[in-house]
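Visitor: Generate a structure from the sequence data that follows.
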Amino acid sequence: MNKVNQLAEKYVKLSLKIGQHSKYYVDAYYGPEEWHPQDVKTPLEQLKEEALALYKSSEQLTNEEIATQQTRLEFLRIHFSSSIQYINQLQGKHLNFMSECKALYDIQPPEYDEEHFNTVLAELDSLVPGTGELNARFNNYRSEFIIPVNKLSQVFDAAIEEARSRTLKHTNLPANENFNVELVNNQVWSAYNWYKGNSYSLIQLNTDFPVYIERAIDLAAHEGYPGHHIFNAQMEKYLVNDKGWMEYSIYNLYSPLSLLAEGSANYGIHVAFPWQERVEFERDILFPLAGINPNKSELYYKIQTVLHQLSYVDNMVACRYINNEIDSEQAIRLLMKYALSSEERSRQRLAFIKHNRSYVITYNYGQDLVKDYLANQVNNQSHDELWRVFLELLANPKTGSMMQKDIK
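Guide: Purely as a prediction, here's the structure:
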């Protein structure tokens, strides 16, 4: 076994042992069953020593030992470093928000404050119909675009079918590729993809809160095609099965891989559904299926394009909360004002932040970084070429700093 393969195997086994201390750490694993630790939990301090030793070993390999696998080794080294930081967190040793972003996810996002978001709110204030305070007015207006619970499966199935059809035009999927959808509740997230291996996923949708019409495409593409389901299936096929690179048989949630996983799942929505095509599909197909008046779509989507500019609000709130600059109630008020979410939804979002901390950056900055990386790689306006480079990135993952180096 070559030296990089040995490091990869040790990384997987280390990750599984860390996962004994945190049930959310290992998000997916489809490697050898016998690699699961059989004994009692390894003490965290011992795991940190193992991680440090692996990091040092990765730095000491010679050019002859790594041959043409420099990029693969860089990926592993960055993940060893992240593992060390996560062990520190499990030991109660926390960093400030920005330092944690860099240590866990290999990147630091841009920072935006109230002044930036106030400009966006002013534009929304001029667009949202009605009178009174913006949050209440916005949520009242938006209630007209909720998918009725009894129509949710039908609308979501149509969105999945369209997302899959568009993805299949650009990539071949295994014959046994499939996923099931479950409706759940009492979760801090709105949806989750549990990849089980062998090209199969379980996708859960949280029904605690109303599902708005635009979320059907968001969730079908983000969780399914060409998002998490395709990302994991691509890694399993091309890297684990074809190349035997076992570090990709495990997906650690609080790791640099998540920046690409969430970022590509979010940007994959735009790859599969260019804006005007998406608007037309939702207006002509999904609106009628949901029993929503398609004639109301024009203003709704004008508002949606502006609303997207509030995506970094989560980062602002998470940063201040993690840095102990604000308490829970202040965080909720900020979310209500700047994310325009209801109080109940804001409390759920704060629960997500408390549980996942700086992970929030993987959605917004992850998406923007993937977008910038692909724009740098695509030299023409061909949408087919965008698809090709996008799928190539999924099959050959890069961390945040690795993508940044390729952006000119």
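Visitor: CA atoms for contacts and neighbours, from now on please.
Guide: OK.
Visitor: I figured Thr167 was touching Ala272, is that so?
Guide: Yes - look at Thr167 against Ala272 with CA atoms under 8 Å: they come within range, at 6.7 Å.
Visitor: State the number of residues packed around Asn185.
Guide: 14 (other CA atoms under 10 Å).
Visitor: For it, give me its contacts.
Guide: Each residue near Asn185 by CA atoms under 8 Å, 6 or more residues apart in numbering is listed here: Leu205, Asn206, Thr207, Asp208.
Visitor: which SS class is the first one?
Guide: Think Leu205. What DSSP: H, G, I helix; E, B strand; the rest coil gives for Leu205 is strand.
Visitor: So the closest residue to it other than its chain neighbours versus Leu257, what's the distance?
Guide: In space, and not counting its chain neighbours, Leu205 is closest to Ala191: 4.4 Å by CA to CA, 6 or more residues apart in numbering. Taking CA to CA, to the nearest Å as the measure, Ala191 falls 19 Å from Leu257.
Visitor: Which one's more surrounded, those two?
Guide: Leu257 (24 against 19).
Visitor: residues in contact with that one?
Guide: Counted by CA under 8 Å, 6+ apart, Leu257 has contacts Tyr105, Tyr251, Pro397, Lys398, Thr399.
Visitor: Now the second one, please; I'll put the structures next to each other:
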Amino acid sequence: MKKLVMGGIAMVMAGSALAASVQDVAERYRKAVLAVGQHDANYVDAYYGPAALQEAAVKSKQPLAAIRKDVQAARRDIAQQKAGNPDEALRIEFLSKQLRAVEARIDMLEGKKFSFDEETSLLYDAVSPHHDRAYYEAIVAEVDKLIPGAGPLQERLKTFRAQFVIPKERLKTVFDASIAACRERTARFVELPKNESFVLEFVSNKPWSGYNWYKGNAHSLIQINTEFPIYIERALDLGCHEGYPGHHVYNALLEQELVKKRNWVEFSVYPLYSPMSLIAEGSANYGIKMAFTDDERLDFEQKTLFPLAGLDPALAPKYAQLLKLMAKLSYADNDGAREYLEGRFSKEQAQEWMVNVGLYPPEKSAQRVSFYDANRGYVINYNLGQDMVKAFVERHATATDPAAARVQRWDAFKQLLSSPRLASGLR
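Guide: Prediction:
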């Protein structure tokens, strides 16, 4: 990565015609994203460039048709660029795919309808696999065997899982310990920016369980939604996903390596509905596995988090077994969203699917469908993104020695977190 960064610095300082031309497109891309953000309040997830550009976007509020014209021109210009080295190729590919997604989002804001797969291909550069109900019911049957007793599975599952809810008065203690452990394990392999920091807040009435609001200068606001019960496994899930080595580290490394060291201004703005999100969410989810192996996680939760939460550590192994099995149902989220957003499921049918097929907690099913309404095909970024990041990282772990292979995985993971690679580049 050091060599790659040095090459990037040399490229920018040399002021070659290619660098200047790509830099021009990058500036136009940044302005276009800010302009679209005036029509979609959720679109710009993070921005830490010059305040004057954002102020100008607010003041002018360009019509969508004018923004589209600018984006189309930028797409034509970036298509003419020829890369002189792998760094340039990645940057050109990034801008090309991001601009395509900007245009697709404009189309959607103007009322154009895409199929679920068309939408995710345009916005996230990927298409999720399809599975029918029978595929998931076979997994549900395995869960049914694991949780014996009388009554419907959902009732038995709810009763069993109730033993793993973190009491609200212990949330901060548990999350502080979790995030600290995620950070410590990440810092063994990643040199974090010296000034990096975050603030943790507990909120409610949100369509998500956790969120990282990146503020720039290696600082994040991490929010955890306490509207519904928070199960013990979510402490490490969210600590790693939102913090280390997830969103906080991803954004901090992009800012440090690409914005500050190379002046690649396109990375100072993050449009939520774009290919960046598959990498962001996928790496944040896979980051949990990077920080903790299954055995390490069980050990830490059983010895540290369960006691802090006031839960029975003896139950941890069986709960881990259940969660590992239920993880196989993750793509039910994508398939349910597809059926709902394409009109084949009503809201009630989508909730039924999530409860009985995805084994989602009944009290949270309406919240999940509201997430589909708000973010549509974004759901694929979590599970498909995780699987694609995993495949990319594991390809680099060729050592037979487990410790050496782990270092190789972290090296590949760090490369992904601080480069302009998108879904197409993971295959």
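Visitor: circling back: keep only the contacts of Leu257 of the first structure that stay in contact in the second structure.
Guide: Mapping the contacts of Leu257 of the first structure onto the second structure (both residues aligned by TM-score structural alignment, their matches' CA atoms under 8 Å) leaves Tyr105, Tyr251, Thr399 still in contact.
Visitor: Just the buried subset of these, written out for PyMOL, thanks.
Guide: A single PyMOL command suffices to select whichever of these are buried according to 16 or more other CA atoms under 10 Å:
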select buried, resi 105+251+399
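Visitor: Narrow the kept ones among the contacts of Leu257 of the first structure to those in helices?
Guide: Those of these mapping onto helices are Tyr105, per DSSP state H.
Visitor: Serialize the kept ones among the contacts of Leu257 of the first structure to JSON lines and add fields for distance to Ser201 of the first structure.
Guide: Listed next are those as JSON lines, based on distance: CA to CA, whole Å:
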{"residue": "Tyr105", "distance to Ser201 of the first structure": "24"}
{"residue": "Tyr251", "distance to Ser201 of the first structure": "14"}
{"residue": "Thr399", "distance to Ser201 of the first structure": "23"}
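Visitor: now the contacts of Leu257 of the first structure as a markdown table including distance to Val120 of the first structure?
Guide: As requested, those are exported to a markdown table (distance: CA to CA, whole Å):
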| residue | distance to Val120 of the first structure |
| --- | --- |
| Tyr105 | 28 |
| Tyr251 | 36 |
| Pro397 | 34 |
| Lys398 | 32 |
| Thr399 | 30 |
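Visitor: The residues you listed in strands, which ones?
Guide: Tyr251 (DSSP state E).
Visitor: which one of the contacts of Leu257 of the first structure sits closest to Phe281 of the first structure?
Guide: Nearest to Phe281 of the first structure out of those is Pro397 (CA to CA; 30.6 Å).
Visitor: got a list of what the closest one touches?
Guide: Leu257, Leu260.
Visitor: To what extent is Ser209 of the second structure buried, counted in neighbours?
Guide: 19.
Visitor: what's the counterpart of it in the first structure?
Guide: Per TM-score structural alignment, the equivalent position to Ser209 of the second structure in the first structure is Ser190.
Visitor: From Val4 of the first structure, how far off is its match?
Guide: The gap separating Ser190 of the first structure from Val4 of the first structure is 38 Å, by CA to CA.
Visitor: which stretches of the stretch 201-350 of the second structure form strands?
Guide: 210-216, 219-225, 269-271 (DSSP state E, counting those that start in this stretch).
Visitor: ok, residues contacting the second one?
Guide: Contacts of strand 219-225 of the second structure from elsewhere in the structure, counted by CA under 8 Å, 6+ apart, are 196-206, 208-215, 242-243, 248, 252.
Visitor: and if you look at the first one?
Guide: If you take CA under 8 Å, 6+ apart as the criterion, strand 210-216 of the second structure is touched by 45-48, 220-225, 238, 242-243, 247-248, 251-252, 255.
Visitor: Next: the shortest one.
Guide: By CA under 8 Å, 6+ apart, the list of residues contacting strand 269-271 of the second structure from outside reads Arg30, Val33, Leu34, Tyr43, Val44, Asp45, Ala46, Tyr47, Tyr48, Gly49, Met276.
Visitor: Please tell me which residues of the first structure the helix or strand harbouring Ile67 of the second structure aligns onto.
Guide: With secondary structure defined by DSSP states H and E, Ile67 of the second structure is part of helix 64-79. For helix 64-79 of the second structure, the aligned range in the first structure is residues 44-59, judged by TM-score structural alignment.
Visitor: Could you measure from the alignment partner in the second structure of Glu177 of the first structure over to Lys215 of the second structure?
Guide: Here Glu177 of the first structure is matched to Glu196 in the second structure, going by TM-score structural alignment. Distance, Glu196 of the second structure to Lys215 of the second structure, using CA to CA: 11 Å.
Visitor: Compare the two (neighbour count), which wins?
Guide: Lys215 (17 against 14).
Visitor: Okay, now stretch 121-135 of the second structure: how far is its last residue from its first?
Guide: One end of stretch 121-135 of the second structure to the other measures 24 Å (CA to CA).
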